[in-house]
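**Q** Output the structure for:
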Amino acid sequence: MNRAYQTYQNNAVNTASGGELTLMLYNGCIKFVKQAMKDMDANDYEAKNRNIQKAQNIIRELLITLDPKVEISKQFQPLYEFMLNELTAANIDNSPEKLENVLGLVTEFRDTWKQVLLQHRKQQYSQRPTV
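**A** Okay, the predicted model is just below:
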């Protein structure tokens, strides 16, 4: 059962568009931040550290994929850097408030991105010729 799920996950990633991959990254970041919050509550500092590092790796990936020629990228960069700093501080200080800050931002980014993808799909399908 686990192997089938892993195969499904691999296929989902391998066949996803760039926009869908970005959505997956946001969802993964949300998952790891939420898990780090649970780990913090359980005083499982090793797991908290591991999940915060996973979230940081996702934010770094989002940072390096920004296109500096696109104006919106210049606005996203400082927000991603803020999230990285908040995650680092949350890890050091065991601060659930800092994790909440990141969770709020990433959730907002994800929800906005999801709307962009939906609008893009609507445009794609409305422009297809009907038979």
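
**Q** Could you use CA atoms for every contact and neighbour count after this?
**A** OK.

**Q** which residues make contact with the helix or strand residue 89 falls within from outside it?
**A** Residue 89 is located in helix 71-93, with elements delineated by DSSP states H and E. For helix 71-93, the external contacting residues (C-alpha atoms under 8 Å, 6 or more residues apart in numbering) are 48-49, 52, 56, 59-60, 62-63, 66-68, 95-99, 101-102, 105.

**Q** To compare with the earlier structure, here is another sequence to fold:
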Amino acid sequence: MNPMRALRQYQKVNSHAQISEASPHRLIQMLMEGGLDRMAQAKGAMSRGDVAQKVTLITKAIDIITGLRQGLDEDKTDDKAALQRLDSLYEFMTIRLTQANIKNDPDIIDEVARLLITVKSGWDEIAPQSI
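**A** The predicted structure is shown next:
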């Protein structure tokens, strides 16, 4: 058996187990971590000149941010203005990642990663019970 294939299969099973056992709060954290991972990997692909991989990874990062955006729930907050700002920020991130892809610009990926890290830091400070 190919060791890399076995490792990928283990990671897949492990990921599914983590997802099935995760709280909604933890799932959001995992999505944010996944978005940051895809952005870092896209920068690596950019530096190697691997255009196909870069496009795939940026698209995955955009999909994750889109999922975070779609998961915003107006019914679970009294602060509609804050929710709208977060929605706009996620929209901005997707636009910037698209621009990073077109321009092949790792600095734009860094910009989006910093924004997502800021959002994630705030999310990490929220106690899961308060959601």
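
**Q** returning to what we had before: distance from the chain centre to the helix holding residue 89 of structure 1, please.
**A** Remark: helix 71-93 of structure 1 is offset 12 Å from the chain centroid, using C-alpha atoms, centre = their mean, to the nearest Å.

**Q** Check which helices and strands the longest helix that structure 1 contains sits against.
**A** Longest helix in structure 1 by number of residues (criterion: DSSP state H): helix 96-126. The contact analysis (3 or more C-alpha pairs under 8 Å, 6 or more residues apart in numbering; DSSP states H and E) places helix 96-126 of structure 1 against helix 18-41, helix 71-93.

**Q** try 6 Å
**A** helix 71-93 (3 or more C-alpha pairs under 6 Å, 6 or more residues apart in numbering; DSSP states H and E).

**Q** now the angle between helix 18-41 and the helix it packs on, please.
**A** Between helix 71-93 of structure 1 and helix 18-41, the angle comes out at 20 degrees (axes from the mean of the first three to the mean of the last three C-alpha atoms, to 10 degrees).

**Q** got the buried residues for helix 71-93 of structure 1?
**A** 77, 79-80, 83-84, 86-88, 90-91 (16 or more other C-alpha atoms under 10 Å).

**Q** Next one: the residue nearest the centre of structure 2 from residue 19 of structure 2, what distance?
**A** Note on structure 2: the residue nearest the mean C-alpha position is residue 35, at 2.1 Å, using C-alpha atoms, centre = their mean. Per C-alpha to C-alpha, to the nearest Å, residue 35 of structure 2 is found 15 Å from residue 19 of structure 2.

**Q** Residue in structure 1 paired with the residue nearest to the centre of structure 2?
**A** Counting by TM-score structural alignment, residue 35 of structure 2 corresponds to residue 29 in structure 1.
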